[in-house]
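Student: just to be clear, the model below is a prediction. Sequence and coordinates:
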Amino acid sequence: MTEQLTEARTRVHDVDALRGFALLGIFIVNITFMASGYPGSLVTDPAFSSPFDDVVRALSSVFVDMKFYLLFSFLFGYSFTLQVEAAARAGAAFAPRMLRRIAGLFALGVLHIVLLYGGDILTTYAVVCLVLFWMRGVRDRTALRVAVIVYGVVLLSALASGLFLDRSAFVPSGAEALANAEHSTNALLGGWGDVIGEHLDGLSLLFLQSVSLQGPAGLAMFLLGMVAGRRRLFSSVRGDEPILRRLQWIGFPVGIAGGVTYALGGGNGNTLAVAASIATAPLLTAAYVATLLRVMHHPRTAFVRDALAPAGRIALTNYLAQALFGLLVFTGVGLGLAGTFSPLATTGLAAGFFAVQLAGSAWWLRRFRYGPAEWLLRWITNARRPAWRVA
C-alpha cells in the first residue's frame, strides 16, 4: 500500500497525458502501413488516388508524420529519469534494473515484429536506450550538445543523400514498386505464415530506417527528455507561462511550412522533402506540446488531461493493442480487410479505436495498478512480481 501511494504521488500526469496524445499520432501513421502494402513501397494505391485521397494523405504528412515519434521519444527520455528516481526510492542499484528493463523491452519488440506488426519501434528504443544508459552521468550541457550534434548529423545526411545520391540506384521503378506493393498487400491477406513472412521481409528496411533516422533522431530526443526530466520540466506547469505562447508562435508557422514542403515534395519518396520535415518537425511537435499544456491547465478544458492520462500511463499496452487491432482487422488472420480502406477511413478507424482505448484505459486503471505489458516489464525490471490489483 505504501509503494502504491508513493507511486501515485510521484506520477507526473502531464507526462502521462502527453504520452497518450503521442499514441494517437503514432497510430494514425502506423495504421496506414498495417492497412496496405502500398505506403511501405512508397507508392499510392491506384484504388485510392482521387484528389480527395491525396488531400487526406497530404494533411497527414503536414500535421502528423514524424512529429509524434519525436514526442514519444522525448517522453521516453523523460521517463528514464523517473526510473532513476524509482530505483533510488527503492534503495536498489539502478544499473541491473535498467539493463533488465532494456532486455525486456527488446524481447517484447522482437515478438511485436514477428507476430503483430513489422514497423516496430521497441527494439530500436531498447538499443538506443543502451546509449542513454551509458550517457546517464553526463552533465546537462553535454547532453544538450550531443543531442544537437546527433540531430544535425541526421539532417545533413538527409540533405547530402538528396543532393548527391542517385536514388534510382536504390529505389525500385514505379512499376516495380507497384508490383511490390500489391505483393505485400496479398501477403497481409494470407494466413499466419504469410503475415509473419511479410513482417520478416521488412526487417532490412526497418534496420535501415533505425540506423539512418529513427535511432539517431530518437537518441537526440532521449537526451533532451533526460535533461527535461532532471529539471522536472513538467512538475510545476501552470499553463500560462510565456514560453508556451512563444513555442506556439514559432513552432506552428515554421513546422507547418516544413510539413507543406515535405508533402508537396513527395513525402518519404523524396529525400530532400524528408530533410525539410526533419528540420522543422521538432518545432511543430513543441507547438503541439505547448498547446496541449495550455489546454490541460485551463479550468474549462482540464478534462482533456483526465481523458488522455490513463492511456499514456499504460502506453506500452496500448501500443501493442493497436498492433493487435491492425492484425485482426487487416490481415488474413482476422477480417482480411487490407487494401479496402481509403486514407480517410483508415484515419477514422484509428481515431475510433483510440477513443475506445481512452475509455478502456480509464476502466482498467480503476481496477488494476498496471497495464498487462507494464506489469510484465515491471516484473522483469525489478526481478520480482509486482502487485496486480488496486488495493
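Tutor: Done, it's in.

Student: could you use CA atoms for every contact and neighbour count after this?
Tutor: Will do.

Student: separation between Glu3 and Arg385?
Tutor: Here the criterion is Cα to Cα, to the nearest Å. By it, Glu3 lies 14 Å from Arg385.

Student: same question, Arg89
Tutor: For Arg89, the distance to Arg385 - Cα to Cα - is 18 Å.

Student: verify the stated contact: Ile250 with Thr280.
Tutor: No: contact criterion Cα atoms under 8 Å: Ile250 and Thr280 do not qualify, at 10.6 Å.

Student: of Glu3 and Arg385, who's got more company?
Tutor: Neighbour count, other Cα atoms under 10 Å: between Glu3 and Arg385, Arg385 has more, with 13 against 10.

Student: comparison target, given below:
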Amino acid sequence: MTATAPTGDRYLSIDAVRGFAVLGILLMNITGMAGPTFGYIDPTYAGGTTPADLWTWAVNHVLTDGKMRGLFTMLFGASTVLIADRAEQGRIQQGGGLGPVATHYRRMFWLLVIGMLHAYFLWWGDILVCYAVAGLLVFPFRKLDPKLLVALGALILVLVVAHNVYGANQMRALSDAIASGTATPAMTAEWNQAQLLISPPASMGDGEIRLFRGGFMEALQARAYVAVLMQLFVEPPDGFPEAIGQMLIGMALFKSGFFTLKWSTKAYATAMAVGYLIAVPVTAWITWEIWDNGFDPLLRMNLDAWGAIPRPFIAIAHGSALLLLVRSGALSWLIDRFAAAGRMAFSNYLMTSIITTFLFCGFGLGLYGHLSRFEQLYVVGGIWVFILVWSKPWLERFQYGPFEWVWRSLVQWKPQPFVRRPPPPGSQGPASAEPAG
C-alpha cells in the first residue's frame, strides 16, 4: 500500500495520525484516572512535587495538554466529511440505504449514549459526549469552502479565549474585592462556589481517594459528581465550543488535503516551524510562569486561557511531523502499528478507560492516589504497548474493533459483518473496512 492514496476505502495517513493521537491523549488523561481530579490542573495538588513529577507536568503541559485532544478533534471533523461523502456514494451505488444525514445523526445519537455510559461508569473526563454534541452542530457546515471553515473555526476559538480571559479577570476582581472587604454577599457566594473549580480544598481530593479506593458504588458516586460538574459547568462554555472550532478546522484540513498527504513538503515543514519554533516557546514561557509563581490559581487561570491560542498550531505541527514520516516510508513497521491503532481508535479509547478503572479503583487493584505523576508514565507505557500489540492482529481477523462494530451495528440497526472473510482467489488482500469514526 502507498501512503498517498486510499487503500480500499481507508487512508493510511489518516489512520496513523489518529492512532498517534489516541495514544497521546492518555498522557494527560492518566492524571485524572490515577488520582484526584484537580491534579490534572495543578501537580502540587496531587501527583507529587519532586523534580521528576514537576518536569512530567511541564513537558506534558507544553507538548500534549490540549494538543493531542485538539489533533484528535480535528480528525473527528475530517472523518465527518469523509464518512458523509462515502455514505452518499454508497447510497447512489446501491440505490438506497442510509444517506449522509441519517448516518451522521444516528452516529452522533449513539455516540452520546455510549459517552454518557463511559463518563459515569468508567472515566469522568470522557470526550465522546462533547464530540456528539459538537458533531450535531458542525455537520451542516461540511460543504463550505476550506478557507471559510478555517475562518469560522478560528473565530470560535478566539471567542473561547476571550470568554476565558474575561472569566479569569472576573475571578481576579472577586478576589480583590474579598481581600479589600468590599465584596457583597452575592460576590462572596460566587467566589466560594468558584473555588470548587479553580482551587478546591485538599479535603475534596482526600474524599475522592477514599471513594475511588472503595467499592463499585463509591467509585460511581465520586465519578458522577465530577462528570456532572464537567457536563454542566465546564464543557458548555469551554469544551463544546472549542470542539466545534477544532472540528471545523479539521474539516478544512481534510478538504485541503492535509490529512491525505496532498500538501507539499514545504507546507508541512512550514506548519511544523510555526508550531515548534513559535507556539511551543510561547507555551513553554506560560508553563514556566505558572510553575515559577507556585501554581497561583488566579495567574494559572489567566495564563491557561491565553495558552489556548498556540494550542492548535502545536497540534497541527505534531500531525505534520507524522504525516511527513508516513510520506517518507521510514519506520513503516511503526506506522502500520499506529494505523491499526487508529482504525480501532474508538475501541482503544474505551479500552484505556476499562484498563485504568481496573488498575486504580478499589474493586480492582486499588492504586488510586498511590502513584506519583512520574510513576503514572509506567502505566501509560504499558497501555501503549498493549494498544500497539493487539490492534494489528485483531484487525487481521476482524473487520472492526469490538466497539466500532457495536457502534456501526447500532447505527445500521442490524449486526454488521464482523469476522474478516478470506480474500477471493486472485485478490491482493483482505477486504478493507469502512473508514473509522
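Tutor: Structure received. Small disclaimer: the values here were computed from a predicted structure and weren't measured.

Student: TM-score for the pair, please.
Tutor: The TM-score (TM-score structural alignment, normalised by the length of structure 1) is 0.92; 384 aligned residues with a Cα RMSD of 2.2 Å.

Student: any idea how far Ser256 of structure 2 is from Ala16 of structure 2?
Tutor: 18 Å.

Student: so between those two, which is more surrounded?
Tutor: Higher neighbour count among Ala16 of structure 2 and Ser256: Ala16, with 26 against 16, using other Cα under 10 Å.

Student: just checking, the more buried one touches Ile335?
Tutor: Yes: under the contact definition of Cα under 8 Å, Ala16 of structure 2 touches Ile335, with a separation of 6.0 Å.

Student: in the stretch 101-250 of structure 2, which spans are helices?
Tutor: Using DSSP state H, counting those that start in this stretch, the helices of the stretch 101-250 of structure 2 run over residues 128-138, 146-180, 185-198, 202-212, 216-229, 240-255.

Student: format these as CSV; extra columns: mean neighbour count.
Tutor: CSV is the format used below for the helices of the stretch 101-250 of structure 2 (neighbours: other Cα atoms under 10 Å):
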stretch, mean neighbour count
helix 128-138, 21
helix 146-180, 17
helix 185-198, 14
helix 202-212, 18
helix 216-229, 17
helix 240-255, 27
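
Student: these: which one's closest to Glu289 of structure 2?
Tutor: helix 146-180 (15.9 Å; Cα to Cα).

Student: roughly how far is that closest one from the heart of the chain?
Tutor: Put simply, helix 146-180 of structure 2 sits 21 Å off its chain's centre (Cα atoms, centre = their mean, to the nearest Å).

Student: counting neighbours, what do you get for whichever residue in structure 1 pairs up with Arg408 of structure 2?
Tutor: Taking TM-score structural alignment, Arg408 of structure 2 has Arg378 as its aligned residue in structure 1. Using other Cα under 10 Å, Arg378 of structure 1 has 19 neighbouring residues.

Student: I'd guess Arg378 of structure 1 is in a strand, am I close?
Tutor: No: looking at Arg378 of structure 1 with DSSP: H, G, I helix; E, B strand; the rest coil, it is helix, so not inside a strand.

Student: skipping its backbone neighbours, what lies nearest the residue nearest the centre of structure 2 in space?
Tutor: Nearest to the mean C-alpha position of structure 2, by Cα atoms, centre = their mean, lies Arg69 at 3.0 Å. Once flanking residues are discounted, Arg69 of structure 2 sits nearest to Ile25: 5.9 Å by Cα to Cα, 6 or more residues apart in numbering.
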